[in-house]
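1. Provide a 3D model corresponding to the input given below.
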Amino acid sequence: MTDTTAGHRFGEGPLARASALVYTLLVVELLFLLTTVPGLIGLVLLGRDATNIPLAALCLIPAGPALSAALYALHHRRLDLTDLHPGAAFWRGYRANLRGVAKLWIPWLLWLAVIGSNLATAGARGWWAALSVLIAVAATLWIANVLVITSLFAFRARDVARLSVYFLTRSPRASLGNACLLVLAAGLTLVASEALPVLLASVFASMLLLNSRTVIAEVRERFTA
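-> So this is what the prediction gives:
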């Protein structure tokens, strides 16, 4: 009885919880890389040329379901070090959300590819360039909501799309926090390379969940039975 109690306390202590979080982040990151590696290799080979924007969007298609699976696994993570199954949770979320995420992730990528290509090839300047950038940022904040809602709830794609638009202004703190994540990811990409945000994907997913706490709570309270 004593040994069982001691083991239970070990699994639930502060140090054990921190270790459980680190372990979960590492496993989720490895599985994210595993499920996106073909596209990531393509991105590395493409380089930063404006004509490669459509191909880059194509390479990013696997990232949507992988991010959704990461969000699902992190949301359902266990705090007990002796009861960790992040890999199983990742694959469960991947299978459950693959189609739902793809229905909105792929159109978003196509939309960004169109905006990016127009900005790069047409040499847009002034107010038109600023407007295009604002639209791209808004669309990215929208897809962040899409990923969270699709990963944790079972709604039709069109309902997810509407809810994601609704929460852009309904939860300004979440939108601001996600905007900060976007700036951070863009900064890391410019200063270092595209590989750095990818290697921190599980950390970004964890921060996205943290930013979206009010969104998750309201969806659960108001829009689920």
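
2. Every contact and neighbour count from this point should use C-alpha atoms.
-> Will do.

3. can you map out the strands along this structure?
-> For the chain, no strands are identified by DSSP state E.

4. Quickly note the distance from the residue nearest the centre of it to Pro14.
-> In the chain, the C-alpha nearest the mean C-alpha coordinate belongs to Leu67, at 4.4 Å (CA atoms, centre = their mean). Leu67 sits 27 Å away from Pro14, going by CA to CA, to the nearest Å.

5. Ala192 too?
-> Using CA to CA, Ala192 is found at 34 Å from Pro14.

6. what does Val160 give?
-> 36 Å.

7. Looking at those two, which is more packed in?
-> Val160 (23 against 13; other CA atoms under 10 Å).

8. Proceed likewise with the subsequent sequence, for comparison:
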Amino acid sequence: MDVDGSGAGRMVRAARTINRCVVLGLCLALACAPSVVVGLFVSATPLGLMLYVLGLVAVAPALSAGLYAVRGWRRDPGAGSARLFLRGYRMNVVDVLRWWVPTLVAAAVLAVNVGYAGDHVAGPLLRAAGIAAGVVLALWAGNALVVSSFFSFRTRDVARIAAAEMFLSWRVTLGLACLLLVAAAAVYVAGDGAMLLLAWVFVVLLELVARPLVAHVTARFTPAEPDAG
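-> Okay, here's the model as predicted:
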């Protein structure tokens, strides 16, 4: 069978790609399920929103493992999707949680401030400032996720690089903002189940969007190709 140019070869490659996406989707769904379960039991109140945000602790390690797996496909087309995902999770979970947990705490505080802003005289201004700060925090977290997934830096260096790359790789930041907007809209319209069903799409697109950022960080902060994790 000519897997390089024939119709059968194209079908094999298409089937392989579909299989990878299905396996990635299942892995992400299982890894993110605890956060979705938490979301089912919180109320639509500012306190409930804070608990919902804190319940997202499982999401970033899962997305990091997904990024590792997607990049692994490009480097080793024959590698198994589940194996790459598990390897990425094992390698990156601690590094990701070191910045992700404080980020969630900050996001939870912002969520409460936004939720209770109506109780203050300057409520609209406080709410707008809280939302703006939340957007900046989300964009920074997206960069930090990419950096900690593909590089072995100290947590404080991940934080600094992620902040700097928001401006140095502004096209990536713009692309990330679009992805986050679409993801937030999907969750708002379809509920938390959309996060499980579409997480693999988000990961695949994020890996694609973030390639210039990875290349820039590689050129500036590493002497050679970085070790994942």
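
9. In contact with the alignment partner in structure 2 of the residue nearest to the centre of structure 1, which residues are there?
-> Matched across to structure 2, Leu67 of structure 1 falls on Leu63, judged by TM-score structural alignment. Going by CA atoms under 8 Å, 6 or more residues apart in numbering, Leu63 of structure 2 touches 28, 145, 199, 203.

10. And the equivalent of Val22 of structure 1 over in structure 2, how close does it get to Glu165 of structure 2?
-> Using TM-score structural alignment, the partner of Val22 of structure 1 in structure 2 is Ile18. In this view, Ile18 of structure 2 and Glu165 of structure 2 are 33 Å apart by CA to CA.

11. List the buried residues of stretch 157-173 of structure 1.
-> Residues of stretch 157-173 of structure 1 classed as buried by neighbour count (16 or more other CA atoms under 10 Å): 157, 160-161, 163-165, 167-168, 171, 173.

12. Give the burial count for Leu112 of structure 1, as a bare number.
-> Per other CA under 10 Å, the neighbour tally for Leu112 of structure 1 reads 22.

13. how about the helices in structure 2?
-> Taking DSSP state H, the helices of structure 2 run over residues 7-40, 46-54, 59-75, 81-115, 123-150, 155-168, 170-190, 193-209, 211-221.

14. can you put the ones you listed in TSV and add distance to Met1 of structure 2?
-> Listed next are the helices of structure 2 as TSV, based on distance: least, CA to CA, whole Å:
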stretch	distance to Met1 of structure 2
helix 7-40	7
helix 46-54	51
helix 59-75	22
helix 81-115	24
helix 123-150	36
helix 155-168	45
helix 170-190	39
helix 193-209	29
helix 211-221	33
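
15. most packed of those?
-> Of all the helices of structure 2, helix 59-75 has the most neighbours on average by mean count of other CA atoms under 10 Å, namely a mean of 23.

16. got the angle between it and helix 193-209?
-> Interaxial angle of helix 59-75 of structure 2 relative to helix 193-209 (axes from the mean of the first three to the mean of the last three CA atoms, to 10 degrees): 50 degrees.

17. quick one: helix 59-75 of structure 2 to structure 1 mean distance?
-> Its matched residues in structure 1 lie on average 1.4 Å from helix 59-75 of structure 2 after superposition (mean CA distance after the TM-score superposition for structure 1).

18. Distance from the chain centre to that helix, please.
-> Chain-centre distance of helix 59-75 of structure 2: 9 Å, with CA atoms, centre = their mean, to the nearest Å.

19. now stretch 149-162 of structure 1
-> 15 Å.

20. Any chance you could list what contacts that stretch?
-> 68-69, 71-72, 75, 93, 97, 100-101, 103-104, 146, 164, 216.

21. What span of structure 2 is it aligned with?
-> By TM-score structural alignment, stretch 149-162 of structure 1 lines up with residues 147-160 in structure 2.

22. Quick one: end-to-end length of the matching stretch, please.
-> In terms of CA to CA, the two terminal residues of stretch 147-160 of structure 2 are separated by 10 Å.

23. Widest-spaced pair of the contacts of stretch 149-162 of structure 1?
-> Greatest spacing in these, by CA to CA: His75 and Lys103 (22.0 Å).

24. Which residue of structure 1 sits opposite Asp192 of structure 2 in the alignment?
-> Matched to structure 1 by TM-score structural alignment, Asp192 of structure 2 sits across from Glu194.

25. Next: Pro102 of structure 2.
-> By TM-score structural alignment, Pro102 of structure 2 lines up with Pro107.

26. gap between the closest residue in space to Leu104 of structure 2 that isn't next to it in sequence and Gly123 of structure 2?
-> With CA to CA, 6 or more residues apart in numbering as the criterion, Leu104 of structure 2 has its nearest non-adjacent residue at 5.6 Å, and that residue is Leu54. Computed as CA to CA, the Leu54 of structure 2 to Gly123 of structure 2 distance reads 24 Å.

27. returning to that earlier point: tell me the spacing between the match of Leu67 of structure 1 and Val204 of structure 2.
-> Per CA to CA, Leu63 of structure 2 is found 10 Å from Val204 of structure 2.

28. before we move on, what about Ala65 of structure 2?
-> Using CA to CA, Ala65 of structure 2 is found at 12 Å from Val204 of structure 2.

29. and if you look at Ser43 of structure 2?
-> Taking CA to CA as the measure, Ser43 of structure 2 falls 32 Å from Val204 of structure 2.
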